[in-house]
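Chemist: below are the sequence and a predicted model; questions follow.
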Amino acid sequence: MRINKYIASCGIASRRKSEEIILQGRVNVNGNTVQELSFNIDESKDVVEIDGERIGLAGKQVYIVLNKPEGYITTVKDQFDRPSVLDLVSDIEERVYPIGRLDYETSGLLILTNDGDLTYKLTHPKHEVDKTYMAIVKGIPTSEELSQFEEGLYIEDYKTAPAKIKIVKKDEEKKYSICQIKIHEGRNRQVRKMCRAINHPVLRLRRVAMGEITLKDTEIGNYRHLSKEEVEYLKSIK
């Protein structure tokens, strides 16, 4: 088995992230540092370590949906020692990781799993999985601004893919509106950047769905296990 697939199968990270870990020189096989992505291992006898800690193939596969609160990071740790979403699932024995990310200030739906192949599949750009957000934005977008948003916007050095946006509530007096936004890209802080590009910066942002997966009745800070049907749906995405 290739080393990046092995690391992903152990539930450590997605296959793409596993490649980064390998290239950073953090992986040892039988005591020797491995930085070749094409390196193959024998999972029955080779000893694989990341940062000096031995890893092994994940047993039971776990799939959960977390209702992420604001003020949590979706990485394991950061330089500011902020709380991680993994702190909210610490009672799960298996090591799970998020599929994609939500930024520190954004709340809502986050899928976590130890299924590295599914993580790789759902984060690959060719799989256009809609992500649905509810955003409270400053002001009330005009029809022209909504059209610009849907057609794609130039942000930094790229143009966003076509998206969907509709106003579901507006307050003329307080000068804000609530918009439902659907995108299938996953660039860093993309929804916030797109709203800023049409001059309606985000005040609050919450993700409510990923494809057909929703939070259902999961309260903020809590999680639920995906049903068999939900897992099959995610695996069927092409």
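Modeler: Great, that's in hand.
Chemist: CA only for contacts and neighbour counts going forward, please
Modeler: OK.
Chemist: how close does the spatially most central residue of the chain get to Arg196?
Modeler: Centroid check for the chain by CA atoms, centre = their mean gives Gly100 as the closest residue, at 1.6 Å. Distance of Gly100 to Arg196, computed by CA to CA, to the nearest Å: 22 Å.
Chemist: do Arg206 as well
Modeler: Taken as CA to CA, the span from Arg206 to Arg196 is 16 Å.
Chemist: the two: who's more crowded?
Modeler: Each of Arg206 and Arg196 has its neighbours counted (other CA atoms under 10 Å); Arg206 has more, 21 against 15.
Chemist: now the strand or helix carrying that one: buried residues?
Modeler: Arg206 is located in strand 202-210, with elements delineated by DSSP states H and E. Within strand 202-210, the residues that count as buried by 16 or more other CA atoms under 10 Å are 202, 204-210.
Chemist: and which of these is nearest to Glu49?
Modeler: Proximity of these to Glu49 (CA to CA) peaks at Met210, which lies at 33.1 Å.
Chemist: which ones are touching the residue nearest to Ile140 when sequence neighbours are not counted?
Modeler: Closest residue to Ile140 apart from its sequence neighbours, by CA to CA, 6 or more residues apart in numbering: Ser177 at 5.5 Å. Contacts for Ser177 (CA atoms under 8 Å, 6 or more residues apart in numbering) come out as 136-140, 167-171.
Chemist: A further structure is provided below for comparison with the first:
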Amino acid sequence: MSNERRGGSRRESGDGQQPRRPARSGGQSGNRSGGQAGKQGGRQGGNFRGGSSAKSRAQANAPRRRPAQSSEPARDVHVEDGVRLQKVLAQAGLGSRRASEELIANGRVEVDGQLVTELGVRVDPATAVIHVDGLRIQLDQAKVTIALNKPLGVVSTMDDPKGRPTVADLIRNREERLFHVGRLDADSEGLLLLTNDGELANRLSHPKYQIAKTYLVTVEGEVYPRIGRELLKGVELDDGVAKMDAVHVLQQIDGFAMLEVVLHEGRNRIVRRMFEAVGHPVTRLVRTRIGPIPLGDLKAGRTRVLGRTELGTLMNAVDL
């Protein structure tokens, strides 16, 4: 059996969020997370990106290339009483048994880090780590990960003693016991991920993996270039210095500015506190991306199950 490892690149899936015109006041302008920016002649801003921070943001957002195999002898991944690899792939939604055999024969399948090209290989679906074209394949059909567009006024908990609307109210039709990854305040909106995969959730929340998050933010006042540089350099907060990875001023009009910002910080209300510290209170905040997963055109209060490619890029981002 030839077990030489093959590298390959992967593309980020999905498109980003379209910006919308900032609100004229501190009130809310609806639950839509995107839309065309206002056509009135607002002053446009620029891009500000940090050095190492921008690099870490790119690494966190992009699907990761599998590492090249070492020169050590290949390991035999065959499990005598296991299930044929092509059957496992077919059951995972990779196509028919015949199509799965072609994937193997064409050198597109790895099992536990080993390239497999022979059709007689059997694996244990409960323990095998399988990649196809460099993307991790979820073999456990009981595990699911979904994207949710959290509306304004909904709290990021499964139960609220104050009786406020919760994330649980939006997924009552799901049979799985899901828990959310990260939080959004009640007065913020946008992308949340929910899953019943405990290992995936733990890694997405762990600072080690520096999963970048992207936000559309409307703030009071005109944001000058020095403010962008200050946010990149670091802002002193009561719980330590916080830095943004990228700041892009999209539009400035009528005393308000709309920006796209990227950061991997996960502290409570971090975006709002950073802008407050530089003198620009936030009037609207929408999260549009978590790592490689975009909010896209998902409507407020709706969910969608991550597809195989999206889930694979997300798992690769946290080295699963």
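Modeler: Thanks, I have the structure now. Just so we're clear, the structure is a prediction, and the values are computed from it rather than from any experiment.
Chemist: so after superposing, what's the score?
Modeler: Put the two chains on top of each other and the TM-score (TM-score structural alignment, normalised by the length of structure 1) is 0.73; 179 aligned residues with a CA RMSD of 1.3 Å.
Chemist: quick revisit: turn the contacts of Ser177 of structure 1 into JSON lines, including neighbour count.
Modeler: Converted to JSON lines, the contacts of Ser177 of structure 1 look like this (neighbours: other CA atoms under 10 Å):
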{"residue": "Ile136", "neighbour count": "21"}
{"residue": "Val137", "neighbour count": "23"}
{"residue": "Lys138", "neighbour count": "19"}
{"residue": "Gly139", "neighbour count": "19"}
{"residue": "Ile140", "neighbour count": "20"}
{"residue": "Ile167", "neighbour count": "17"}
{"residue": "Val168", "neighbour count": "11"}
{"residue": "Lys169", "neighbour count": "13"}
{"residue": "Lys170", "neighbour count": "17"}
{"residue": "Asp171", "neighbour count": "11"}
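Chemist: in structure 1, point out the residues matching stretch 171-184 of structure 2.
Modeler: On structure 1, the counterpart of stretch 171-184 of structure 2 by TM-score structural alignment is residues 89-102.
Chemist: show me the helices in the stretch 201-320 of structure 2, by range?
Modeler: 225-233, 270-277, 308-317 (DSSP state H, counting those that start in this stretch).
Chemist: in structure 1, which residue range corresponds to the last one?
Modeler: Right, helix 308-317 of structure 2. Under the criterion TM-score structural alignment, helix 308-317 of structure 2 matches residues 228-237.
Chemist: starting at the chain centroid, how far to the strand holding Arg206 of structure 1?
Modeler: 13 Å (CA atoms, centre = their mean, to the nearest Å).
Chemist: likewise stretch 217-235 of structure 1?
Modeler: Worked out by CA atoms, centre = their mean, stretch 217-235 of structure 1 lies 14 Å from the chain centre.
Chemist: equivalent analysis for stretch 79-87 of structure 1, please.
Modeler: Worked out by CA atoms, centre = their mean, stretch 79-87 of structure 1 lies 16 Å from the chain centre.
Chemist: repeat that for stretch 224-236 of structure 1.
Modeler: 16 Å.
Chemist: list the buried residues in it.
Modeler: Quick answer for stretch 224-236 of structure 1 (16+ other CA under 10 Å): 224, 226, 231, 234.
Chemist: OK, contacts around Leu184 of structure 2?
Modeler: By CA under 8 Å, 6+ apart, the neighbours of Leu184 of structure 2 are 155-156, 190, 192.
Chemist: kindly recompute the last result at 6 Å.
Modeler: Ser156 (CA atoms under 6 Å, 6 or more residues apart in numbering).
Chemist: in a helix, it, correct?
Modeler: No. Under DSSP: H, G, I helix; E, B strand; the rest coil, Leu184 of structure 2 falls outside any helix and is assigned coil.
Chemist: trace Lys169 of structure 1 over to structure 2, please.
Modeler: Checking TM-score structural alignment: Lys169 of structure 1 goes with Gln251.
Chemist: mean distance, the strand holding Arg206 of structure 1 to its aligned residues in structure 2?
Modeler: Comparison of strand 202-210 of structure 1 with structure 2 after fitting gives an average deviation of 0.4 Å (mean CA distance after the TM-score superposition for structure 1).
Chemist: now do Arg15 of structure 1 against Leu122 of structure 1, distance only.
Modeler: 11 Å.
Chemist: for these two, indicate the residue with more neighbours.
Modeler: Arg15 (25 against 19).
Chemist: surely the more buried one is in contact with Ile7?
Modeler: No. Using CA atoms under 6 Å, Arg15 of structure 1 makes no contact with Ile7, being 7.4 Å away.
Chemist: trace Asn4 of structure 1 over to structure 2, please.
Modeler: So, by TM-score structural alignment, Asn4 of structure 1 is left unmatched.
Chemist: what's the burial count for Asn4 of structure 1?
Modeler: Considering only other CA under 10 Å, Asn4 of structure 1 is surrounded by 26 other residues.
Chemist: am I right that Pro161 of structure 2 is in a helix?
Modeler: No. When classified by three-state DSSP, Pro161 of structure 2 is found to be coil rather than part of a helix.
Chemist: which residue in structure 1 lines up with it?
Modeler: Pro161 of structure 2 maps onto Gln79 in structure 1, by TM-score structural alignment.
Chemist: which residues does that match contact?
Modeler: Gln79 of structure 1 makes contact with no residue, according to CA under 6 Å, 6+ apart.
Chemist: and for Val155 of structure 2?
Modeler: Counting by CA under 6 Å, 6+ apart, Val155 of structure 2 has contacts 166, 186.
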